[in-house]
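**Student:** just the structure for this:
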Amino acid sequence: MPQLRSFTLGLAAAAAFLASGAVFAHPKIVSTTPTDHAEVSAPSTIEIAFSETLMTQLSGADLTMTEKSGTTGSTKIEVKTAASADAKSLVITPARPLSPGTYRVDWHAVSTDTHAVKGSFSFRVK
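**Tutor:** Predicted structure coming up:
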């Protein structure tokens, strides 16, 4: 009988461990618009879609122009960041149309299970 009890406890512990994978998941990027390293016409919005619902008050993004023909250095671009209706995407709206050059989006996101992630991607405006 003690062996059956040990086996049952072990099986329950293994099942709990495997099921906890979802609990410890972090939000992952599903897509970005524009895509990383894309060359595009000036977008009016930039979108980052995530695999989980975000705590939008703790999530956000910065947009920086990292390269412009004839200039050096980087310039932070004024943006407004908002959540999509389902709170699974961040929508970044530049205050002014983007001029030709290379841009980097630095983002941070916190999912509703309080896991935080951050990253960046870049794109080029023709």
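**Student:** only C-alpha atoms from now on, for both contacts and neighbour counts.
**Tutor:** OK.
**Student:** which stretches of the protein form helices?
**Tutor:** All helices of the chain, identified by DSSP state H, fall at 2-23.
**Student:** compare with the first, here's sequence two:
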Amino acid sequence: MSQFRYHTLGLIAAAAFVISGAAFAHPKVISTKPADHAEVSTPATIEVTFSETLMTQLSGADLTLTETAGATGATKIEAKTAASADAKSLVITPARPLAPGAYRVDWHVVSTDTHAVKGSFSFHVK
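**Tutor:** Down below sits the predicted model:
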């Protein structure tokens, strides 16, 4: 086999490796506001920022009060979820100010390359 042919096969293999790595990428959480496990004053909005652009019509989040002073049990909180201007963040806006207690955000997103992922994080309101 000629030197040119080895070189060409090597380039094709390298390109296939790079392309396959990109094809298996999934959106990852870059940051959350409030931070996971943080203790904060009542936030006006909650934000989850991802590493990739989201398909906003297929992405969303639920906000749940998981514990309050003297009581336990999960209560879903009425909130609106929207995408940021760059479509890399979900912004959750509670319908009313959050009362003191522990909260969990369960999110599910689909990136523009159609990879779906889900996860959660929690925080505590003083």
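**Student:** tm score of chain vs chain?
**Tutor:** TM-score for the superposed chains, counting by TM-score structural alignment, normalised by the length of structure 1: 0.92, backed by 126 aligned residues with a CA RMSD of 1.5 Å.
**Student:** show me what contacts the alignment partner in structure 1 of residue 55 of structure 2?
**Tutor:** The alignment partner of residue 55 of structure 2 in structure 1, by TM-score structural alignment, is residue 55. Applying CA atoms under 8 Å, 6 or more residues apart in numbering to residue 55 of structure 1 gives the contacts 87, 109-112, 114.
**Student:** and the nearest residue to residue 114 of structure 1 once chain neighbours are set aside, how far from residue 33 of structure 1?
**Tutor:** Closest residue to residue 114 of structure 1 apart from its sequence neighbours, by CA to CA, 6 or more residues apart in numbering: residue 55 at 7.8 Å. As judged by CA to CA, to the nearest Å, residue 55 of structure 1 and residue 33 of structure 1 stand 21 Å apart.
**Student:** distance check, the most centrally placed residue in structure 1 against residue 117 of structure 1.
**Tutor:** In structure 1, the centroid-proximal residue (CA atoms, centre = their mean) is residue 29; its distance is 5.0 Å. Remark: distance between residue 29 of structure 1 and residue 117 of structure 1 (CA to CA) = 10 Å.
**Student:** do the same with residue 69 of structure 1
**Tutor:** Distance, residue 69 of structure 1 to residue 117 of structure 1, by CA to CA: 32 Å.
**Student:** neighbour count: the two, which is higher?
**Tutor:** Using other CA atoms under 10 Å, the more surrounded residue of residue 69 of structure 1 and residue 117 is residue 117, with 15 against 8.
**Student:** so the more buried one touches residue 61, yeah?
**Tutor:** No. Contact between residue 117 of structure 1 and residue 61 fails when scored by CA atoms under 8 Å: they sit 11.9 Å apart.
**Student:** can you give me the strands for structure 2?
**Tutor:** Assigned by DSSP state E, structure 2 shows strands spanning 29-33, 38-40, 46-50, 60-68, 71-77, 79-83, 89-94, 101-110, 116-125.
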